[in-house]
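S.K.: how would this look folded up:
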Amino acid sequence: MASAGMRRRVEAIPGRPLPYGILGGCTEVIDVEDEHELLGVEWMALGCCPVEVWNDPCVGADESPGAPAKKQFCRPTIEHADPITVYAGAECGTMGWSYAEARQHAEASLDLGQQEAVELGFWTNHLAATATDLTPAEGPVDIAQGVAALEGCLAEQYGGVGVLHVPAGAAALLGCCNVVQRDPGGGPPTTLAGNCAVIGAGYSTANTGPGGIPADPGTAWLYITGPVVVRRGPAMTVPDRPGPSINYRTNTQRVLVERTYVVATTCTVCAVAVTTCPS
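M.R.: This next block holds a predicted model:
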């Protein structure tokens, strides 16, 4: 067996993020031009008010129909989204690693892991914090029943195409009963109702229900929302030159790369607990 001193250094093994995560084809990703948007955004909700059916009181009414019918009006609400800043840092000794190598390591780490971190932040700060829990009193349901309940909730409260948020650890179960189908053209998976499925590594890391309560063993949480728009700023490397990266007291070098995202969705968030083990 060769000793460690005889090993030859080669290129690192590259990776790529999961293809159907929150930065994949289910969401609109915008590279912002106005960096003020990275402080958070707000907007007037569109499409969240119900469209009513008008029943003409003069049709089939008695001679004395009583109080006149009134049409209903809905006041739009202001929605908002807050920033999620993700980062990756590299630390090394000043001997053996250059600033350029440390920077390359931190930037590569961010490239691979930023999607998972954004998913974790969005799940924790928005999905689990605002969702309506549809889990029946009897407890978690199978994944097909869960998706059906979520899609019913979205259809009733929004009516447009939305996004199903699924932990990567439960993704294989979506193939049961053809809950979702993959696009032969390479697009993201969708349900029969037409909702797009984000399958997130960060969602698996969290796997909490409304209020941040962890999922019980053998269960997972699924969420559904309206459309999702992701705003992102540029990746920032700190420091941007070698000198300030060195701590001469400890003889170490540190480089940090960070990026700010603002993930926004609209109208409604519904959640349900599903079983991940066969009964």
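S.K.: going forward, measure contacts between C-alpha atoms and count neighbours the same way
M.R.: Will do.
S.K.: count of neighbours near residue 129?
M.R.: Neighbour count of residue 129, defined by other C-alpha atoms under 10 Å: 16.
S.K.: immediately after the helix or strand containing it, which helix or strand?
M.R.: Assigned by DSSP states H and E, residue 129 belongs to helix 128-130. Once the chain leaves helix 128-130, the next helix or strand it forms, by DSSP H and E, is strand 132-133.
S.K.: and for that following strand, what are the contacting residues?
M.R.: For strand 132-133, the surrounding residues in contact (C-alpha atoms under 8 Å, 6 or more residues apart in numbering) are 210, 269, 270, 271, 272.
S.K.: Mind doing that once more with 6 Å?
M.R.: Here strand 132-133 makes contact (C-alpha atoms under 6 Å, 6 or more residues apart in numbering) with 270, 271, 272.
S.K.: and this one, so I can compare the two:
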Amino acid sequence: MSTPTPGRTWVDSAPPLVPYRYGLFSVTAITDGEGPWQKNGVEYFTDHCAQGGYVQGMCPAPAEGGGTTHDKTVFGGPELAEGSDPFTIYARAQCNAVGFDDPRGMALTRLGLIEEREAERFFSEHVVGADDADYRYPLGEVGPAVSLARALGALEADAALNYAGAPTLHAPRWAQPFMDELRLLQPNKDTGATRLTCLDSPIAFGGGYFDNPFAPTEALTTGTFWLAATGTVRGSRGAAFANETFKTNDNTRMALAERTYAFDADCYRAAVLVSVDGGSA
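M.R.: Okay, here's the model as predicted:
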């Protein structure tokens, strides 16, 4: 921990922060409280990705050999949706014990400042990036990268065909100016705490989102990222707490603040590779 520099004017407090907005928490319904989810996460049955079909006419005629002339072949059973594993976000405060009066308070304050960003890192890699057999790639699993407008249109259309509600979209924060420049979003002054597409789908611009959530350590071409869509996002969050220790060998006080989370995003996940620098139309 740093010490004040002699000769400089001492100011009692840091300047105020402008609140972090339009990230993951802006599109997430978060429930606070302890529960069994803290051990294994959540799971539930959902009908939100149900499929069906249509037939012409109203009264089917009997078919030879039994049944009817209306062959209704699309079916589905109970669909189990599984959320993420629980994960814990932490912040640590440590300094020489002399004059370090409230390490627990400092650790809890720092936890509150960084937890949305760290939640975004986890969500991007372990929910958006958790590729499986049900993942949808409307324009191809490996690209080519397309324009923002084409990617957004493809995801909105795919969700309309495969999810019963509006999708929730996820993009790295640097993509926002490009989407606003192309007028792909409603003006933020009209949409409150959540940015919305022109079709009223919520979109999160996460400072912790990876350009490539499927391989966060692998860089993509400059100006390229995966625009992702999920079902409705929910979060479970435990109470924040802090524990303190004191090391006698170097007279150090340390506090560790933690809070456990788990997220679920219903039954739908899809992604399209985007380039803001000359992607295909």
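S.K.: separation between residue 116 of the second structure and residue 30 of the second structure?
M.R.: Going from residue 116 of the second structure to residue 30 of the second structure by C-alpha to C-alpha, to the nearest Å gives 12 Å.
S.K.: SS state for the residue nearest the centre of the first structure?
M.R.: With distances taken as C-alpha atoms, centre = their mean, the residue of the first structure nearest its centroid is residue 119 (4.2 Å). Here residue 119 of the first structure is recorded as helix under DSSP: H, G, I helix; E, B strand; the rest coil.
S.K.: can you check residue 106 of the second structure too?
M.R.: Under three-state DSSP, residue 106 of the second structure comes out as helix.
S.K.: Helix or strand: which one has the nearest residue to it once chain neighbours are set aside?
M.R.: Distances taken as C-alpha to C-alpha, 6 or more residues apart in numbering place residue 93 nearest to residue 106 of the second structure, at 6.4 Å, with adjacent residues excluded. Taking DSSP H and E as the criterion, residue 93 of the second structure maps to strand 87-96.
S.K.: Which part of the first structure matches that strand?
M.R.: With TM-score structural alignment applied, strand 87-96 of the second structure matches the range 84-93 in the first structure.
S.K.: Buried by neighbour count: which residues of the matching stretch qualify?
M.R.: Neighbour counts over stretch 84-93 of the first structure (16 or more other C-alpha atoms under 10 Å) mark 84, 85, 86, 87, 88, 89, 90, 91, 92 as buried.
S.K.: The nearest residue to the first one once chain neighbours are set aside: what's it in contact with?
M.R.: Setting aside the residues directly before and after it, residue 84 of the first structure is nearest to residue 261 in space (C-alpha to C-alpha, 6+ apart), at 5.1 Å. For residue 261 of the first structure, the residues meeting the contact criterion (C-alpha under 6 Å, 6+ apart) are 83, 84, 231, 232.
S.K.: Residue 143 of the second structure now?
M.R.: Residue 143 of the second structure neighbours (C-alpha under 6 Å, 6+ apart): residue 273.
S.K.: cutoff 10 Å now
M.R.: Each residue near residue 143 of the second structure by C-alpha atoms under 10 Å, 6 or more residues apart in numbering is listed here: 137, 226, 272, 273, 274.
S.K.: The longest strand that the second structure contains against the first structure, how far on average?
M.R.: Longest strand in the second structure, counting residues (DSSP state E): strand 252-264. For strand 252-264 of the second structure, the mean deviation from the first structure after alignment is 0.9 Å (mean C-alpha distance after the TM-score superposition for the first structure).
S.K.: Identify each buried residue in that strand, please.
M.R.: Applying 16+ other C-alpha under 10 Å to strand 252-264 of the second structure flags 253, 254, 255, 256, 257, 258, 259, 260, 261, 262, 263, 264 as buried.
S.K.: From the chain's centroid, how far away is it?
M.R.: Offset of strand 252-264 of the second structure from its chain centre (C-alpha atoms, centre = their mean, to the nearest Å): 19 Å.
S.K.: and if you look at stretch 56-72 of the second structure?
M.R.: Computed by C-alpha atoms, centre = their mean, the separation of stretch 56-72 of the second structure from the middle of its chain amounts to 46 Å.
S.K.: Pull the number of nearby residues for residue 238 of the second structure.
M.R.: When counting by other C-alpha under 10 Å, one arrives at 18 neighbours for residue 238 of the second structure.
S.K.: show me the contacts for the aligned residue in the first structure for it.
M.R.: Aligned counterpart of residue 238 of the second structure in the first structure: residue 233 (TM-score structural alignment). Contacts for residue 233 of the first structure were tallied using C-alpha under 10 Å, 6+ apart; they are 30-38, 85, 258-262.
S.K.: same question, residue 216 of the first structure
M.R.: Counting by C-alpha under 10 Å, 6+ apart, residue 216 of the first structure touches 140, 207, 208, 209, 273, 275.
S.K.: would you turn those residues into CSV with neighbour count, distance to residue 156 of the first structure and secondary structure?
M.R.: Output for the contacts of residue 216 of the first structure, formatted as CSV (neighbours: other C-alpha atoms under 10 Å; distance: C-alpha to C-alpha, whole Å; DSSP: H, G, I helix; E, B strand; the rest coil):
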residue, neighbour count, distance to residue 156 of the first structure, secondary structure
140, 21, 22, coil
207, 25, 25, coil
208, 22, 24, strand
209, 25, 21, coil
273, 27, 20, strand
275, 21, 25, strand
